[in-house]
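S.K.: below: sequence and its predicted model.
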Amino acid sequence: MILIGGPVADAVSVASGRGGTDRQLGRIRLRRSGEGGRAGRRGPDVGGGQYARDVEPSATPPPLWRRLWIAAPVAVVLFVVGVLIDMLGIINVPGLAVLPETSEGSATVTRLGVGVVLLLVAAWTSVFWRERHPIVVLIAGAVLAAIGVSYLLLLVGAVAYASRRPRPWAVSGAVAAAVLLFAVREATTSWGAALPWLLAREVGTPREPAWIVASFVCAVASMAIAAGVVFGARARHRARLSDVRAEQEHRRVDELTEQMVRQAERERIARDMHDALAHRLSVVSLHAGALEAAAASSGADAGEIARTVREQTHAALQDMRGLIGDLRSGPADASPPTIRGVRTLLAGLRTGGTPITSYVMLEAPERASTQLDSAVHRIVQEALTNAIKHAPRAPIDVHVEVDPRSGARIRVVNPLLPDASPAVPGGGHGTLGIRERAAALDGTAWIGVHDGTFIVDVTLPWQEREQGVDMLGA
């Protein structure tokens, strides 16, 4: 029985556990999940729950030289200290050494004792594999405890095992029972004379109170220290896994944020391309049909219609170049559409022969935010495109009113023509884009049929342009 060796060796064993813990962080074990038959990434359990759930390593394991630099010296210290202490512990076993009559004398090791010394040296070499194969240390420690040398190596193996296993309680309980049985044998038999011999000059005989108390106090204290070391190591391991889990979640959040930004940019480009090109191409299609009709009638002004087709086609190409420029250099280099451009938009359609009745009242448009500025223009553009598609040559009534007090009100109305077919096939993305733009600015959009007319009615709250933007635009 050894009073000093157990706690010291256990503390050293925990100090060596960091390398093994870090290696655990660098591993991924794939197990079949119990729900739905899906495979998931899972780590070892802690207590009744999981040690690490869906945790991936944040980095590669430490290099081999670094692990050896930490683990090898600790293993050497464990080996040397353990062998020296257990060489004293062979006095516990009858027949291995001849004890002196008093504590002042020296013990003599027998030939059988020499063989046991060689055995314990071989058993203690297992500490060099305690991180990867703690079971080997447990078996070697159990052999030494069964012989009666000491339970020090058994406690070292228990600490190594319990610090790295999800549910070590069965093995830990078995080790505790073995230690208590060792103490019982030491207190009630001639096995275990080393402890009293080291602690007192006059030791008496087994079964005396001092003998029994010393044996059990040493056993309980050793197990308590070992348990504290195990719980501390597991707590540190859980903390490391929590850090890894938090870092992994941060990385996932960053990836999702980046994906959302990219998706938002793709949707913005898709809306702009739809709003700009669909409008231009709808006008081109409308005037191409008029040009076809004019070619059959000598009285129509085919030249004017052809000029409008050419201008709209050229404008569509310019819009395409602008969108490609967005993709190459970023949206900051593009000049967004503005509220003031609504009048130009209406004038272009009137020039092409589309009958439009409009009321446009713009008050302080320069104070509107960039988002509101662009949204008003794009909503009017898409509403006109929709009217041209589904009711070619039908009159369009446009009402646009923008002021800082009431915000923006856009209303585009065109009659439904029962026999008219769409000039350009549509996919329904235009009206969806109008609703999305209105929702993005906390506005409302009503789009539908009422009393034989198709109505687009949008209300947007006022948004003031930031001062910094005004200064840049000045």
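M.R.: Looks like it came in fine.
S.K.: rest of the way, CA atoms for contacts and neighbours
M.R.: Fine.
S.K.: show me where the stretch 351-474 of the chain has its helices.
M.R.: Under the criterion DSSP state H, counting those that start in this stretch, helices of the stretch 351-474 of the chain are mapped to 370-390, 429-440, 467-473.
S.K.: revised request: answer the last question for the chain.
M.R.: Remark: helices assigned in the chain by DSSP state H are 5-15, 17-25, 64-89, 111-124, 134-147, 152-162, 169-188, 194-199, 209-296, 302-329, 341-351, 370-390, 429-440, 467-473.
S.K.: who touches stretch 275-293?
M.R.: 302, 305-306, 308-309, 312-313, 315-316, 319-320, 349, 352, 378, 381-382, 384-385, 388-389, 392, 423-424, 430 (CA atoms under 8 Å, 6 or more residues apart in numbering).
S.K.: let's bring in a second one:
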Amino acid sequence: MNDTTSSRQRYRRGARDWVVDSLMFLTALGFGLLGVVTMPGEPPPPVPPDPLRVTEQLVALACCTALWWRRRWPVGVAVVLVAASAVSQLAVGAMLVALFSLCVHRPPRVGLTVLGLSFLASYVGALVHPDPHGTPVVTTFLLSAVFQGAAAGWGLSVQHRRQLFDSLRERAAHAEAEAQLRAEQAQHRVRESIAREIHDVLGHRLSLLSVHAGALEYRPNAPAEEVARSAGVIRESAHQALQDLREVIGVLRAPVGELPQPTMADLSQLVTEAGDTGAGVDLVEEYSGEVPERTGRTAYRIVQEGLTNARKHATGARTSVRISGSPGRGLNVEVGNGPAVRDPEAVTEASGGGQGLVGLTERVSLASGRLEYGPTADGGWRLSAWLPWPS
């Protein structure tokens, strides 16, 4: 029952199919009627009609009716109609329609094979039904072959055009899928960039909170002014961290957007904030010209990571930041600090997982720069980077 239902659904005709099939049936029927109509000057058919002529007409009508099943069995219908056209000239129209339909819906090899059989049937038909006006058999055969070749060629061209359209449609769908994939990859890269920004920005803010909270815990009897200053820094850093989180969430929710990016102009404020922790930070800027936006942003992140690591691992040590360079020579960024003055275990560290330098290395590499870092001879730490600065 299910097989029957699926078979009916498979061959169910739509409105367009009914129109096309009706036109094909009428075309084949009209082509067959041309053999029934008596042309002027020809002797009228015998009365009563010749039984063979009536049989031929009935065979032609059956051939035209068989066209309604050519979609389900294109090869079988075409072969049967080719064989019928060899003995009935009135079935030639139906045979041409079946040949055309076969070449449209089946591979060219199948269509050309049936076309060869139709040539043979046409030659047999020319011998069985010689032209009453004395036209040579070869001429009749060639004329029939021209019609058959035209029908087959037309069907093959329609099939080729459909395949071309299908190929173009498939390529368009493939291109659209690739474009969507590239968009998703670009979005993924943006989100990875946002994740790095979250680490850099919030790591810096939280390290400030950690240092000042640890200082208050380490020195509970500190002067009131120092306690007030530390509390103010904690409050301000917490407020800025909250603002950073809100900006990040806004970017993640928006379809298009980027985090506000720092520049070299923000470097002084970064150093000032780091100096408020109680450890001295020296900033030396020895560069001329306007630093490119991307280079300046990377330099800012290098200094930010260096100061964050100094607060976490070298508590109380004095830190120096040196930036030098010029267009054509590149930009050199160096952050160094001495050994820790206070016990770093007394300060609660912000969780970073040691991924800061890994992410910074990737950031510098993407900027086509070089990054070096490691301990110094006096027990401190040095972070140095070179960034390209086109002239």
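M.R.: Alright, I've got the coordinates. Here the structure is a predicted model, which is why all the values come from computation and not from measurement.
S.K.: how about the helices of the stretch 351-474 of the first structure, which one is nearest V253 of the first structure?
M.R.: Proximity to V253 of the first structure, assessed across the helices of the stretch 351-474 of the first structure by CA to CA, is greatest for helix 429-440 (22.9 Å).
S.K.: other SSEs contacting that closest one?
M.R.: Packing contacts for helix 429-440 of the first structure, counted by 3 or more CA pairs under 8 Å, 6 or more residues apart in numbering; DSSP states H and E, involve helix 209-296, helix 370-390, strand 444-450, strand 453-460.
S.K.: which among those is found nearest to F182 of the first structure?
M.R.: Of those, nearest to F182 of the first structure by CA to CA is helix 209-296, at 8.4 Å.
S.K.: need the winner for burial among the helices and strands packed on helix 429-440 of the first structure.
M.R.: Ranked by mean neighbour count, those are led by helix 370-390 with a mean of 23 (mean count of other CA atoms under 10 Å).
S.K.: counting by contacts, list what that one packs against.
M.R.: Helix 370-390 of the first structure packs on helix 209-296, helix 341-351, strand 407-415, helix 429-440, going by 3+ CA pairs under 8 Å, 6+ apart.
S.K.: tell me the angle the third one makes with helix 370-390.
M.R.: Angle between the axes of strand 407-415 of the first structure and helix 370-390 is 0 degrees (criterion: axes from the mean of the first three to the mean of the last three CA atoms, to 10 degrees).
S.K.: what does T4 of the second structure align to in the first structure?
M.R.: In the first structure, no residue is paired with T4 of the second structure, using TM-score structural alignment.
S.K.: kindly report the same for A150 of the second structure.
M.R.: In the first structure, A150 of the second structure lands on I225 (TM-score structural alignment).
S.K.: give the contact list for its match.
M.R.: P7, D10.
S.K.: measure it to S163 of the first structure for me?
M.R.: I225 of the first structure is 14 Å from S163 of the first structure, where distance means CA to CA, to the nearest Å.
S.K.: that older thread, got JSON lines for the helices of the first structure, with distance to S103 of the first structure too?
M.R.: JSON lines is the format used below for those (distance: least, CA to CA, whole Å):
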{"stretch": "helix 5-15", "distance to S103 of the first structure": "20"}
{"stretch": "helix 17-25", "distance to S103 of the first structure": "38"}
{"stretch": "helix 64-89", "distance to S103 of the first structure": "14"}
{"stretch": "helix 111-124", "distance to S103 of the first structure": "20"}
{"stretch": "helix 134-147", "distance to S103 of the first structure": "24"}
{"stretch": "helix 152-162", "distance to S103 of the first structure": "23"}
{"stretch": "helix 169-188", "distance to S103 of the first structure": "18"}
{"stretch": "helix 194-199", "distance to S103 of the first structure": "6"}
{"stretch": "helix 209-296", "distance to S103 of the first structure": "15"}
{"stretch": "helix 302-329", "distance to S103 of the first structure": "90"}
{"stretch": "helix 341-351", "distance to S103 of the first structure": "108"}
{"stretch": "helix 370-390", "distance to S103 of the first structure": "94"}
{"stretch": "helix 429-440", "distance to S103 of the first structure": "91"}
{"stretch": "helix 467-473", "distance to S103 of the first structure": "91"}
